[in-house]
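Visitor: Sequence below, structure please.
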Amino acid sequence: MNKSELIEAIAKNADLSKAAAGRALDAVLAAVQQTLKKGNSVTLVGFGTFYVGKRAARSGRNPRTGATIKIKAARVPKFRAGKALKDAIN
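Guide: Here you go, the predicted model:
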């Protein structure tokens, strides 16, 4: 499912116009992004938790030249599924 299909599903299930559903989805995604940028987590009970993980600096290889390169440490977004979501899938 891509973003436009998700907007259609939201509009249908919530009895909204596609424009309103699109704005709502954009607002939710922006709020999650801003919260993660601050280093906090977003917990949606029954769905899961979005949080920021840390990836340590490491060395890697350039696949074209084979040269060793240094890869910087990074903060990466992660998601942990909640119990209700896991149960719904299984």
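
Visitor: Only C-alpha atoms from now on, for both contacts and neighbour counts.
Guide: OK.

Visitor: Can you show me the helices along this structure?
Guide: For the chain, the helices defined by DSSP state H occupy 3-14, 18-37, 83-89.

Visitor: and the ones you listed as TSV, adding mean neighbour count and distance to Arg55?
Guide: As requested, the helices of the chain are exported to TSV (neighbours: other CA atoms under 10 Å; distance: least, CA to CA, whole Å):
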stretch	mean neighbour count	distance to Arg55
helix 3-14	14	28
helix 18-37	15	15
helix 83-89	10	26
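
Visitor: Thr68 is nearest to which of these?
Guide: Ranking these by distance to Thr68, with CA to CA as the measure, places helix 18-37 first at 30.4 Å.

Visitor: Any chance you could list what contacts that closest one?
Guide: Here helix 18-37 makes contact (CA atoms under 8 Å, 6 or more residues apart in numbering) with Ile7, Glu8, Ile10, Ala11, Ser41, Val42, Phe50, Tyr51, Val52, Pro77.

Visitor: and for comparison, fold this next one:
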Amino acid sequence: MHKSDLVAAVADLADLPADRANDVVSAIFEEITNALSRDESVTLVGFGSFFRRQRAARTGRSPQTGETIQIPATASVGFRPGKALKDCLNE
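Guide: Now for the predicted structure:
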């Protein structure tokens, strides 16, 4: 499913025009992104939780030259599914 498919589904379920549904979906994504950038977790009860995950700096190897390189610390997003989502997937 792509964003356009999600927008179409929201428009159909909520009986909204497509452009209004697009605004709603975009606002939700933007607020999740803003919360994660502030290092806050986002919990959607029954669906799951998004949280910021830190990866420590480490040494690695360049696959082209084989030399050792430093890989900097980075942040990524983690997702932990909620009980309702897990139950739905395991029916």
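
Visitor: Turn the helices of the first structure into TSV, columns for distance to Ile71 of the first structure.
Guide: Formatted as TSV, the helices of the first structure follow (distance: least, CA to CA, whole Å):
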stretch	distance to Ile71 of the first structure
helix 3-14	31
helix 18-37	21
helix 83-89	34
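
Visitor: what about these, which gets the closest to Pro63 of the first structure?
Guide: That would be helix 18-37 among the helices of the first structure, by CA to CA, at 31.0 Å.

Visitor: measure the residue lying closest to Ser17 of the first structure once chain neighbours are set aside to Lys54 of the first structure for me?
Guide: In space, and not counting its chain neighbours, Ser17 of the first structure is closest to Ala11: 5.6 Å by CA to CA, 6 or more residues apart in numbering. Distance from Ala11 of the first structure to Lys54 of the first structure, counting by CA to CA, to the nearest Å: 36 Å.

Visitor: What's the local residue count around the nearest residue to Gly39 of the first structure once chain neighbours are set aside?
Guide: Using CA to CA, 6+ apart and skipping residues adjacent in sequence, the residue nearest Gly39 of the first structure is Val52, 6.2 Å away. Using other CA atoms under 10 Å, Val52 of the first structure is surrounded by 18 other residues.

Visitor: Pretty sure Val52 of the first structure sits against Arg80.
Guide: No. The pair Val52 of the first structure / Arg80 is not scored as a contact, 10.8 Å apart, by CA atoms under 8 Å.

Visitor: ok, now which ones touch the residue nearest to Ser17 of the first structure?
Guide: Counting by CA under 8 Å, 6+ apart, Ala11 of the first structure touches Ser17, Lys18, Ala20, Ala21.
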